[in-house]
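Student: sequence first, then the predicted structure:
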Amino acid sequence: MTPTSVEKPHHVDDARMRHISDADLAEAFGVATLADLRAQLSLPGRPRPVWDPARWAAANPASGPAVVAEADALLDRQVDFLDRGMGRSRLYGFHYLGWLNPLIQADALTGDPRYAECFERFFGQWYDSRDDVVGDWPGLDVIWYSLGVASRGAVFAKALAVFGDRLSQTRWAQLVKAIVGGARWAYEEHDSFRHGNWQLFSVAELLHVASVFPEAVEAPAWSARARQRLLDHLDRDFYADGGHHERSPGYHTMCLEALHRAAVIGEQHLGWDLAADERFRATHDWLAKLADDVGWIPHLQDSGVVWPAKLLLRGDYFHPGLGYGDLAAGWLTPAEIAEELSWLPPAPPRAPAAHAVVRGSELLATSRYAILRGAGTQTVVNFGPHVGHELESHSHHAALDFVIAADGVPLAWEAGCPPSYDDPGYYDWYQATRGHNTVQPHNAQLSTERAVVVDTFATLPQLDVFAAHHDGYPVRHDRRIVFVRAEPHYWLVTDVLGQNGFVWRIHGLAPWTDHGPGYRTAGLLVVPADPAGVERSDGPARIPDAATRQADYGTIHGLHLTFDGDRSDVLLTPAAGQQAPPTLSRRGRTLVVRVGDYEDHVTATHWKRFDAHTGTLIEDAAWS
């Protein structure tokens, strides 16, 4: 799509936003002079930022060394705020100024005046040069756009609260002007609902500014508009199953963090119980259901690997008794739990919920992911649409693709999201069909209009079945995944296309080697029922590590099987613990899986397990 923004073309030289005079700033707070305003904003007992560095510092003196080291690294740093060499997208992110947060936290911990002085130096350079910043996205101002205004507003509010009294009069006034100007811009920008993370994130910070600076004459209007937009987003920008509109776990967490901020503001300042809204609760369910047993969520669409434990801990703060805290306690240390809770004010009394979130095999029917869960294994299948965005879509060009993990280690993995949207491989690897575990007819590109229809979803004691089709290619594609959770477990993937000739793709964590009738990578065997042409490739992707709770970039290895007909049947099994390589064959319309001491028969509606030596029927299951 053409990269254009739908944000309104503001006159950003408007004195109400960018060039606020000292007299206008005082008037905005209903006082006569800047001296009066500084005195007013220095009074004890004023509202503090929601994520209050002072409260955090008081509770976490042991965090000092790591935070202080980050701050110390900034003390002698030189910055060019006009440097377009940062990259088209990174320039925008740099001007969020989140990289200044360590200075604020280190000051709250130590009171060392060097951190306030360093912040003032950077802020002054930014403020003096911001009119000259030029970006490369057509129609999108680097400074005056939703994410930039909101992100800086949160940083500035914390800075003012922690060391505002130690800033020079000129820089202090400019800091307040930047906050007020940003709030005015966001208020005008978001006069009507728009889908996506930009607006939700922006109006949550607008609500925050209104609550931290209630003396501002415009604060009631800011608060009312922000609250209305937040309700709009809960109603129209989240699916019924709790997933965010863009279907990306990373952007879902960004939006949920904004809702957390708004919920605390509502409780502390507005008498607004956002936490009581069932739609707010469901956003936490979505994370809990998609999380692997070791605590990460796959990098679906434009997302990094997400570690949702801290967000679920906050979910327990708002919704005790749903099991979010138990999940978080299994993934975080006691010290990490204490630190995360220290950012939050004491919770008001809440009645425990009557039921806990259920984590099993499930069809997230509205956000359009299928979860097939077994003992230690999780499969996530994407059957969602291509979702639009204000700038560029965060949806990938793949349908009915899947990822598989066992015991917290990826077995079948995908490209995920790049380290930066400026990455040269963003379009032809990370977003492209070839970086995903799906099929692709020869010379065919997946349309953004794919209209996936789920034909079957069944979860039974022995197995799960997911079947769907779409018309995103010039021909119809049907895919069925039968996940047998009964030991020995496996996945049987059947694809049917409306033409002869296609490529079947899967990616693992190690180079593929020939193994019996199939191919082997780290932890996974792939066995096709039919002969196929074979190609191999590799590419970068984040690889989650449960021990470190990090997902650094490594290499994933692609196996590309070319089939001449219009159908493929492929067996996927764990690579370890088998006496003999498994086999897959056909008997008429029945697929026969020989695995270990068993012979399984699979049809369009039935699964039967026999003793491979005696032919005795052991168990069976049927679905419609």
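Tutor: All right, it came through fine.
Student: when you work out contacts or count neighbours from here on, use the C-alpha atoms and nothing else.
Tutor: Noted.
Student: just give the nearest non-adjacent residue to residue 117, would you?
Tutor: residue 167 (7.7 Å; CA to CA, 6 or more residues apart in numbering).
Student: go on, residue 323?
Tutor: Leaving aside its sequence neighbours, residue 323 sits nearest to residue 356 (CA to CA, 6+ apart; 5.3 Å).
Student: Three-state assignment for that neighbour, please.
Tutor: coil (DSSP: H, G, I helix; E, B strand; the rest coil).
Student: and here is the other one:
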Amino acid sequence: MIQRKMGMVCGVAAACWMALCVSAAEPEVGPRLTDEQFFARIDTEQAGLADVKAAVARADWTAAKHAFAQHLRTRTSPSWTFDPQRAGANKKARVSPRAEAALQRRLSSIGIEWAFGETIDWAFNPTTQPDSKWPRNHEWTWQLSRHPMWQDLGRAFYATGDEKYAVEFVAQLKSWVQACPVPVKKPDNRPFSRWRTIEAGIRAGGVWPDVYHLFLSARAFDDEALTLFLKSYVEHAEYLMAFKTTGNWLTMEANGLYHVGALFPEFKDAARWRATALERLTAELDIQVYPDGAQIELAPGYHGVSVHNFLGPINLVPLTGCAVPDTYVAKMERMFDYFLYSMQPTRRTPALNDSGAGGVEGWMRTGAKLFPHREEFRWVATRGKEGRPPAVTSYRFPYAGQFILRSGWDQKDLWLCMDGGPFGYGHQHEDKLSVTLTAFGKSLLVEGGVYTYDASDWRRYVLSSRAHNLVMVDGMDQCRRKSPRDTYVVKEPEPCVWEQHADFEHAAAVFEEGWGTNAARVVRHTRHVFFVKPDLFVIADELEALDGKPHLYETLFHFDAPDVRVDGLQVVTLDEGATLAVAAFGADGVAIVKGQKEPVVQGWLPDSSAGYGGVRPIPTAIYRKQAAGTIRQLYALVPSAGAAVMPVTALSMDDKVLTVTREGGAQTRYAYSRQFAR
């Protein structure tokens, strides 16, 4: 997770928060709120709270806790996605092994389990221990305090009604709240923190409401435990009011803040929490979403994170009665357009930057409900049973700089994505001009995707140019990370070429930000990608030396296949089902690297099915060319439903025409544009 630019809410929120919570000697245990402070935050004039008001008036905190807890247990609104009173309806239900592990305090975070024994150290991190077998990964501590184990315990209790799960939850709740007092003077987004603002938002916006309702009918979740939970939940709201960040983090923070205010209107500040959260989210729909619908981090997985959190207030409308303006909902439509038009034929997102290929059909079901006039959303959501496919096939996202070339909308159609846009606000890879290709229901040309956020060589690999399908210069990666940060997000589209014709489509973009650790501007790389209909992709790389020196160019192709066959400058994947043939025209030679660790990592793909830190070897073609001046390198890519065959015998290109020669000598000329525009 990238480091976030911190912002503080000046004025009333921060001042009140510090005034109410800071004493001469801050308590070392939580919660910070005393009983008196907690009940002072409740609007006891509301209907149903007369007994609470009476108990508070006489400072009988035990009675006040009981009265408030009884009110919450019996109220019918706000509600949740399930009925808390139906706990124990399936006593013979199979309980998740994760719940049984949580009973024994064997807690898992990011796929690594740790047996704590009697006492849980919420600041512990097994990956930072001197004898750790895992590379350092601060996500372990951070994500432990997202409390997934409490959901596991809660689901086990809700299914079976067995109090042992509730007893353990309450014990862990007390342990966490006492050991992890909320920060007051400033947010804590450091390593080992239990109160990063992102975790506070995730807890408040999903995990804790779920856990609260799962255990609401449990005897162990008694008046004291419920009050402890709510004290901390209120502290979450006041913390998130006082401190906020940016990017997808802010959507999680605001969604969490909104949930506290919507689910517990009994608190005096509930309406203010909701209003502030909705104001922040509304602003972010313009700040962090480009006009073309892409979220500014340009990682489809985090696009989904933001969408999920933008949806939070909308999803709560039927549960809480808290209204959301129609204008807010309308702003979200373009984010669903991004899912639709970038979607692979396999109905998954592109695996760009720190993202895997996530499912799209679920998002389209949501989009179809929110925007019933969008027949295309319904078509994807129902797998073609209803609605209609989009009227366009290939698509350009001008601000994201992503180009999608596709043959159609069937799951067996051809699809290529070129990433030719800005670096992005966060979760970036050094991968400008990289391409990926899917055809006949299979990913054929892949890139590094996402690997766990640790300090390993594997993590460095997926971030680097080496893990992508692009050109390296003299063994050097691209280096956009050293560019001014204000270039990471653009105010207008970067210049490119985008043209569509009956017989071909063409996209082109430029990389000139620099190479190597010093971002040396030694070469300008212009990449043209042609979709020659119906079944041929052509990549044309123009490489211009800016320093007057010769350079070694290495063009990479990462194949998602067990093996490949090499014939001269042709490489064909060997696999069951769909395959890909690549032929180079102008390269000096080609080498295949698979599963290499030294001298540099190459020929690997992250594989979550192999467990924490899983990777698998994949064949990677490296075409080499040593040259000075300005050169063109051309590549033909032909996917096939079965054993791939390369029908192209020659490619040539000048400043106006691409010429394709096929077996038998037939030539086709394609007059293309070099007019770059925004």
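Tutor: Yep, it's here. No experiment lies behind these values; they were computed from the predicted model shown.
Student: can you give me the TM-score here?
Tutor: After superposition, the two chains reach a TM-score (TM-score structural alignment, normalised by the length of structure 1) of 0.81; 566 aligned residues with a CA RMSD of 3.6 Å.
Student: ok now do the spatially most central residue of structure 1, which residues does it touch?
Tutor: Nearest to the mean C-alpha position of structure 1, counting by CA atoms, centre = their mean, stands residue 250 at 0.9 Å. With contact taken as CA atoms under 8 Å, 6 or more residues apart in numbering, residue 250 of structure 1 is in contact with 299, 302-306.
Student: what's the farthest-apart pair in those?
Tutor: Farthest-apart pair in the contacts of residue 250 of structure 1 is 302 and 306; separation 11.5 Å (CA to CA).
Student: contact partners for the residue nearest to residue 117 of structure 1?
Tutor: Listed by CA under 8 Å, 6+ apart, the contact partners of residue 167 of structure 1 are 116-117, 120.
Student: so how far is residue 279 of structure 1 from it?
Tutor: According to CA to CA, to the nearest Å, residue 167 of structure 1 stands 42 Å off from residue 279 of structure 1.
Student: also residue 264 of structure 1?
Tutor: Taken as CA to CA, the span from residue 264 of structure 1 to residue 279 of structure 1 is 16 Å.
Student: how about the helices in the stretch 201-350 of structure 2?
Tutor: Applying DSSP state H, counting those that start in this stretch to the stretch 201-350 of structure 2 gives helices spanning 208-215, 223-242, 247-263, 270-287, 300-310, 312-320, 326-331, 333-342.
Student: now render those helices as TSV, adding distance to residue 140 of structure 2.
Tutor: Below are the helices of the stretch 201-350 of structure 2 laid out as TSV (distance: least, CA to CA, whole Å):
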stretch	distance to residue 140 of structure 2
helix 208-215	19
helix 223-242	21
helix 247-263	18
helix 270-287	28
helix 300-310	19
helix 312-320	26
helix 326-331	35
helix 333-342	30
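Student: tell me the most buried of these?
Tutor: Stretch with highest mean neighbour count among the helices of the stretch 201-350 of structure 2: helix 247-263 (a mean of 27; mean count of other CA atoms under 10 Å).
Student: so where is it in structure 1?
Tutor: Under TM-score structural alignment, the counterpart of helix 247-263 of structure 2 in structure 1 spans residues 196-212.
Student: tell me the spacing between the alignment partner in structure 1 of residue 39 of structure 2 and residue 90 of structure 1.
Tutor: In structure 1, residue 39 of structure 2 lines up with residue 26, judged by TM-score structural alignment. Separation of residue 26 of structure 1 from residue 90 of structure 1 (CA to CA): 35 Å.
Student: check residue 414 of structure 1 too.
Tutor: Distance of residue 414 of structure 1 to residue 90 of structure 1, computed by CA to CA: 24 Å.
Student: what do you get for residue 249 of structure 1?
Tutor: Applying CA to CA, the value for residue 249 of structure 1 to residue 90 of structure 1 is 21 Å.
Student: swap in residue 129 of structure 1?
Tutor: Separation of residue 129 of structure 1 from residue 90 of structure 1 (CA to CA): 17 Å.
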